[in-house]
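Mind looking at a prediction? Sequence and model below.
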Amino acid sequence: MNQDANALPKAVILVSGGLDSATVLAMAHAQGFECYTLSFDYGQRHRAELIAAERISAGYPDVTHKVVTLNLDSIGGSALTDTAIAVPESPTEGIPITYVPARNTIFLSIALGWAEVLGALDIFIGVNAVDYSGYPDCRPEFISAYESLANVATKAGVEGNHLRIQAPLSNLSKAEIIQQGSQLGVDYSATVSCYQADNQGRACGLCDSCRLRKEGFESAGVADPTRYKLA
């Protein structure tokens, strides 16, 4: 995996359209990476996030954006992919029904393949293990294990090009994420975090993702630009 010594290092950035991934893109861009953003049309009910992901990526004229279609709704098992399962509007015990089985494992696998094609050694993902919904594939041990896998499962890794899975938000609170993103100029009004946003991207204000987002802005002392359906 040879790169021009004068070229910017390339990175694939997983961009969902939400607050966290928008911040991660801003971080990677500020670090001088040539950024390639990757989103997934995976059968999610909150499809407004795809429009947001494209909008966020388009805010950087030098960023290339790609959308890959996956039909995770065909296996179901999550309130985010099965409209017959209601999105919880109050906190629940254990891993919530909004967990999409193996989602980040699948997303990172596609990102890893694209990274090899591009000659990129870095993949950025906006997982967080402080203010989050309790998904198992958002924990630091998952990221560490996946990086180990990436380096034994790829041509790049076998040839000695160490691949890095970067999760810079892992140990930050939602307020700290918002503060750092604000310093980098992230336009959070362009992001969609709600699990059941309408077609205009307006948030329900009730689901777990909305609650974490709202509390984050309040704790950060930053005005919440979210558009709510109930407002």
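Thanks, I have the structure now.

From now on I want contacts and neighbour counts done on CA atoms only, so please keep to that.
Fine.

show me where this protein has helices.
19-30, 48-58, 103-118, 140-153, 155-158, 174-183, 208-220 (DSSP state H).

Which of those helices sits closest to Val130?
Evaluated over those, closeness to Val130 peaks at helix 174-183, with 7.7 Å, by C-alpha to C-alpha.

That closest one vs helix 19-30, what angle?
40 degrees (axes from the mean of the first three to the mean of the last three C-alpha atoms, to 10 degrees).

would you turn the helices of the chain into TSV with distance to Lys229?
Formatted as TSV, these follow (distance: least, C-alpha to C-alpha, whole Å):
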stretch	distance to Lys229
helix 19-30	18
helix 48-58	13
helix 103-118	27
helix 140-153	34
helix 155-158	47
helix 174-183	22
helix 208-220	12
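
Structure two is appended below for comparative analysis:
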Amino acid sequence: MSDKSLAVVLLSGGLDSATSAAIAASQGYELIALSFSYGQLHQKELKSAQIIAKELDINSHHIVNVDISQWGGSSLTDKSLAIPLSGVNPYQIPSTYVPGRNTVFIALALSLAEAKGAKAIYLGINMIDYSGYPDCRSEYLKTYQDLAKLSSKAGIEGNAPQLIAPLIKKNKVDIIKEAVKLGVPIEKTWSCYQGGHEACGLCDSCRIRDQALIEAGYPFLVTTKGKEIYNLNR
């Protein structure tokens, strides 16, 4: 049995969650990965999560089916809604926002953490480069931490896991630099919102990621379609 403290890491398969997990590992935690099949159209991210877990030597990886797509409300789960492809609009929350997603995910992470005696839960949420999602803000996380202290046996006993979002105030360029420093296999992560075999280069997530890769000095990691779009727009 390892003497290391345990941490649960929410691992979507994307760049931010992979980097957050790598930070947790660098801080000495033994990791338990938690991923969700929530009815997302871009199921390929779960394959990336499995690959990333192996790359980071995470031996315990739970993939939980919690199908919140049944009631729709997001273009990530509802085929009748279009995923925005025209560029990031910083003044409105896009249709890719999934109602209640992080609230559900963190609740299940708290359950897993309490059952396993984990000291921390690491999340890849980010309030700068995401599209104004309400459940990616510092205020949201602080309030959820307060709930964690009240809602469980561990919390009542003063042992509530710490909710840690190491990237919450970092921009995407800094996240990429941190990922490179920690040896995260960026090319094996999946950020595209669309469910194809190749990243589209047009959705908000692809645009933010590709532009940051270029600015950080890693244009060779941009997807093929992203390179075409970038070259056309120069």
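Noted; the coordinates are in hand. Bear in mind that the values here come from a model prediction, so they are computed numbers and not experimental data.

what's the TM-score here?
Once superposed, chain against chain, the TM-score is 0.93 (TM-score structural alignment, normalised by the length of the first structure); 225 aligned residues with a C-alpha RMSD of 1.5 Å.

Throw the helices of the first structure into CSV and include distance to Ala197 of the first structure and mean neighbour count, thanks.
Shown next, in CSV, are the helices of the first structure (distance: least, C-alpha to C-alpha, whole Å; neighbours: other C-alpha atoms under 10 Å):
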stretch, distance to Ala197 of the first structure, mean neighbour count
helix 19-30, 14, 22
helix 48-58, 7, 22
helix 103-118, 19, 17
helix 140-153, 28, 16
helix 155-158, 39, 16
helix 174-183, 20, 20
helix 208-220, 10, 19
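
which strands and helices sit next to the longest strand anywhere in the second structure?
What stands out as the longest strand in the second structure, according to DSSP state E, is strand 30-37. With contacts taken as 3 or more C-alpha pairs under 8 Å, 6 or more residues apart in numbering; DSSP states H and E, strand 30-37 of the second structure sits against strand 6-10, helix 15-26, helix 44-55, strand 60-65.

And the contacts of that strand?
2, 4-12, 21, 24-25, 43, 46, 49, 53, 58-67, 105, 109 (C-alpha atoms under 8 Å, 6 or more residues apart in numbering).

likewise stretch 159-179 of the second structure?
15-16, 19-20, 22-23, 110, 113-114, 118-129, 136-138, 141, 145, 148-149, 152, 154-155, 185-186, 208-209, 212-213, 215-216.

Might one say that Ile93 of the second structure is in contact with Cys136?
No: Ile93 of the second structure lies out of contact with Cys136 (C-alpha atoms under 8 Å); the separation is 11.8 Å.

quick one: stretch 16-25 of the first structure aligns where in the second structure?
Counting by TM-score structural alignment, stretch 16-25 of the first structure falls onto residues 12-21 of the second structure.

now stretch 118-132 of the second structure, how far from the chain's geometric center?
Relative to its chain's centre, stretch 118-132 of the second structure lies at 7 Å (C-alpha atoms, centre = their mean, to the nearest Å).

so where is that stretch in the first structure?
Going by TM-score structural alignment: stretch 118-132 of the second structure matches residues 120-134.

Tell me how many other residues surround the closest residue to Gln92 of the second structure other than its chain neighbours.
The shortest distance from Gln92 of the second structure to any non-neighbouring residue, by C-alpha to C-alpha, 6 or more residues apart in numbering, is to Gly132 (7.1 Å). Neighbour count of Gly132 of the second structure, defined by other C-alpha atoms under 10 Å: 18.

quick one on the thing from earlier: can you pull the buried residues of the match of stretch 118-132 of the second structure?
For stretch 120-134 of the first structure, the neighbour count (16 or more other C-alpha atoms under 10 Å) marks 120-129, 131-134 as buried.

Same question for stretch 187-194 of the first structure.
For stretch 187-194 of the first structure, using 16+ other C-alpha under 10 Å, the buried residues are Tyr188, Ala190, Thr191, Val192, Ser193, Cys194.

The residues you listed in strands, which ones?
Going by DSSP E, the strands hold none of those.

Out of those, which is nearest to Gln200 of the first structure?
Val192 (9.9 Å).

For that closest one, give me its contacts.
Gly17, Gly18, Leu19, Ala48, Glu49, Ala52, Gly201, Arg202, Ala203, Thr226.

Which residue in the second structure aligns with it?
In the second structure, Val192 of the first structure lands on Trp190 (TM-score structural alignment).

what's the burial count for the closest residue in space to its match that isn't next to it in sequence?
Leaving aside its sequence neighbours, Trp190 of the second structure sits nearest to Gly14 (C-alpha to C-alpha, 6+ apart; 4.8 Å). The tally of other residues near Gly14 of the second structure (other C-alpha under 10 Å) stands at 21.

In this structure Gly14 of the second structure contacts Leu46, no?
No: taking C-alpha under 8 Å as the definition, Gly14 of the second structure is not a contact partner of Leu46, at 9.1 Å.

show me what contacts Leu41 of the second structure?
Leu76, Thr77, Asp78, Lys79, Tyr193, Gln194, Gly195.

Now do the alignment partner in the first structure of it against Ser78 of the first structure, distance only.
In the first structure, the residue matched to Leu41 of the second structure (TM-score structural alignment) is Arg45. In this view, Arg45 of the first structure and Ser78 of the first structure are 10 Å apart by C-alpha to C-alpha, to the nearest Å.

ok so, going back, need the distance between the two termini of the match of stretch 118-132 of the second structure.
Stretch 120-134 of the first structure end-to-end distance (C-alpha to C-alpha) = 30 Å.

ditto for stretch 180-193 of the second structure
OK, stretch 180-193 of the second structure end separation, C-alpha to C-alpha: 23 Å.

And that stretch, how far out from the chain middle?
Going by C-alpha atoms, centre = their mean, where stretch 180-193 of the second structure is centred and where its chain is centred differ by 11 Å.
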